[in-house]
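Q: fold the stuff below for me.
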Amino acid sequence: MTGLDILYVEDDARLAEEVARLMADDGHRLSWTDRGEEGLKRAASAAFDVVILDRMLPDLSGIEIVRRLREAGVAAPVLMLSALGRAENRTEGLDAGVDDYMAKPFDPPELSARVRALHRRAAGLAHSAVILFGDLECHVKARTAHRGGRHIPLSPKEFTLFRYFMENAGEVVTREMLLRNVWNLSFDPQTNVIDVNVGRLRRKLEEGFDTPVLETIWGTGYRLVAG
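A: Coordinates of the predicted model:
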């Protein structure tokens, strides 16, 4: 992935500097403003690959910004950062048109991963007829999975899970991301549903092969790696 053009609207200058360094290290170009109105103006007048919005700004809230952007037909993917991380806060943001929502404080590598994932989805890469990664194939329309040319039979939920991992291949996928994007939940039901389904998917993808493809990142989530 080539460097992205990112707009960051954040009134905390110290945090903005940290995110700017993080994005620069990833090869991205970041435009920053600490004012909501200015952020809205820039987002509406320039083509950014990703917009990162603070929720609470002194002049215009991030929620209001994304609402106005969507009303104006601006489709740039929006990632909202906020100290308000309760389920109802996330739901409000997503309903307003936010594509992803992270609570502060956040893990820098996860922020980088989410920015890349947002761009891939917005660019349509995740909606290709076939998604390829290593020796894995995800046939989106046929809803089939293959490894090394071998068909891997999956249940409907396992395929949805597999496709999400393929859309985010090589990146750490958190349990929160799985709950929201695979199970459509904005809260943690405190069950082992993720572990059970990931375990089943891992066994099906790795049975009969010498190399693993699904890693557990302890305390965080999982990562699909090339076999």
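
Q: please make it C-alpha for all contacts and neighbour counts, starting now.
A: Noted.

Q: quick test: name the residue nearest the centre of the protein.
A: residue 114 (3.8 Å; C-alpha atoms, centre = their mean).

Q: OK, contacts around the spatially closest residue to residue 32 that is not a sequence neighbour?
A: Here the nearest residue to residue 32 in space, its sequence neighbours aside, is residue 8; by C-alpha to C-alpha, 6 or more residues apart in numbering that works out to 4.8 Å. Residues near residue 8 by C-alpha atoms under 8 Å, 6 or more residues apart in numbering: 16, 30-33, 39, 51-53.

Q: quick check, nearest of the residues you listed to residue 125?
A: Proximity to residue 125 was ranked across those by C-alpha to C-alpha; first place goes to residue 51, at 18.4 Å.

Q: this one next, for a side-by-side:
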Amino acid sequence: MTAHILVVEGEEKLARFIELELRYEGYRVSLAPAGTTGIAAVREIQVDLIIWDWSLPDLLGLEICRHFQSSGSKTQIILLSSIHDVSACITGLDAGADDYVVKPFKIEELLARVRARLRRNQADVNSYILQFEDLSLNRRTWEVYRGKRLIELTAKEFELLEYLLSHPRQVIPRSEILQQIWGYDFLGDSNIIEVYIRYLRLKLEVNDEKRLIHTVRGVGYVLRQESLKQLASEKFANLH
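A: Below is the predicted model of the structure:
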């Protein structure tokens, strides 16, 4: 998916120049001429990277960096500044900026910084997205997809599926699942795992999608592809 970049820059000509260069590189770009409009844009659209002018009169770049840092946001921020000073750069980075570019700059340098930041973004995304076949789970947004179909899960269903996705192709004993998902002191229904596995299968196989969660009799469960032998036996069973 094409990265979406927000440019918050008060100098109109510079903002337009940056926008054109970014669009030429294939990025989607939104512009905001002031800090308040930049904040509004962040609330309305999802962006992968923000290029923010340090010295906007209504909202300093340092303030927005501190805000994002305190809120736990993972959005990458590149500060643009006309201050040629090492201490200013350190202050900006300490405030939460991910990079610091001094004006005037060569556009090639800014584009290189953008590419580096977006690579870091992708590395972060890979750490919280679990995927197996056409099934994906996002640990940050709590979204689960089978292909393009969004699947709504309860908290416990999500937790169980997350554990299975964290151990693909591994046979996980019932005792381990019970311990990890329900805890040592669980005193409920002894068939609770079977019940929740059934819930997951019903939601994951709505459109006759192939089964991914398999039972290993007498042991536990495994997340894996269906074998040709299984597919053949199922087809044979359907004929009789």
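
Q: wait, a strand at the residue nearest to the centre of the first structure?
A: No - assignment of residue 114 of the first structure by DSSP: H, G, I helix; E, B strand; the rest coil gives helix, placing it outside any strand.

Q: next up, the contacts around it.
A: With contact taken as C-alpha under 8 Å, 6+ apart, residue 114 of the first structure is in contact with residue 100.

Q: and if you look at residue 173 of the first structure?
A: With contacts defined as C-alpha under 8 Å, 6+ apart, the neighbours of residue 173 of the first structure are 165, 220-223.

Q: what's the counterpart of residue 139 of the first structure in the second structure?
A: In the second structure, no residue is paired with residue 139 of the first structure according to TM-score structural alignment.

Q: mind checking how far residue 139 of the first structure is from residue 204 of the first structure?
A: Plainly put, residue 139 of the first structure is 16 Å away from residue 204 of the first structure if you go by C-alpha to C-alpha, to the nearest Å.

Q: returning to that earlier point: any chance of the contacts of residue 173 of the first structure in TSV, plus neighbour count and secondary structure?
A: What follows is those, written out as TSV (neighbours: other C-alpha atoms under 10 Å; DSSP: H, G, I helix; E, B strand; the rest coil):
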residue	neighbour count	secondary structure
165	21	helix
220	13	coil
221	17	strand
222	20	strand
223	20	strand
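
Q: and the furthest pair within the residues you listed?
A: Considering C-alpha to C-alpha, no two members of those lie farther apart than 165 and 220, which are separated by 14.6 Å.

Q: can you give me the helices in the first structure?
A: Using DSSP state H, the helices of the first structure run over residues 13-25, 36-45, 62-71, 87-96, 108-122, 156-167, 175-181, 193-206.

Q: between those, which one is nearest to residue 132 of the first structure?
A: The nearest among the helices of the first structure, by C-alpha to C-alpha, is helix 156-167 at 7.6 Å.

Q: tell me what the closest one is packed against?
A: Taking 3 or more C-alpha pairs under 8 Å, 6 or more residues apart in numbering; DSSP states H and E as contact, the helices and strands that helix 156-167 of the first structure lies on are helix 108-122, strand 130-133, strand 136-139, strand 144-147, helix 193-206, strand 221-224.

Q: make it 7 Å
A: Helix 156-167 of the first structure makes packing contacts with no helix or strand when contacts are defined by 3 or more C-alpha pairs under 7 Å, 6 or more residues apart in numbering; DSSP states H and E.
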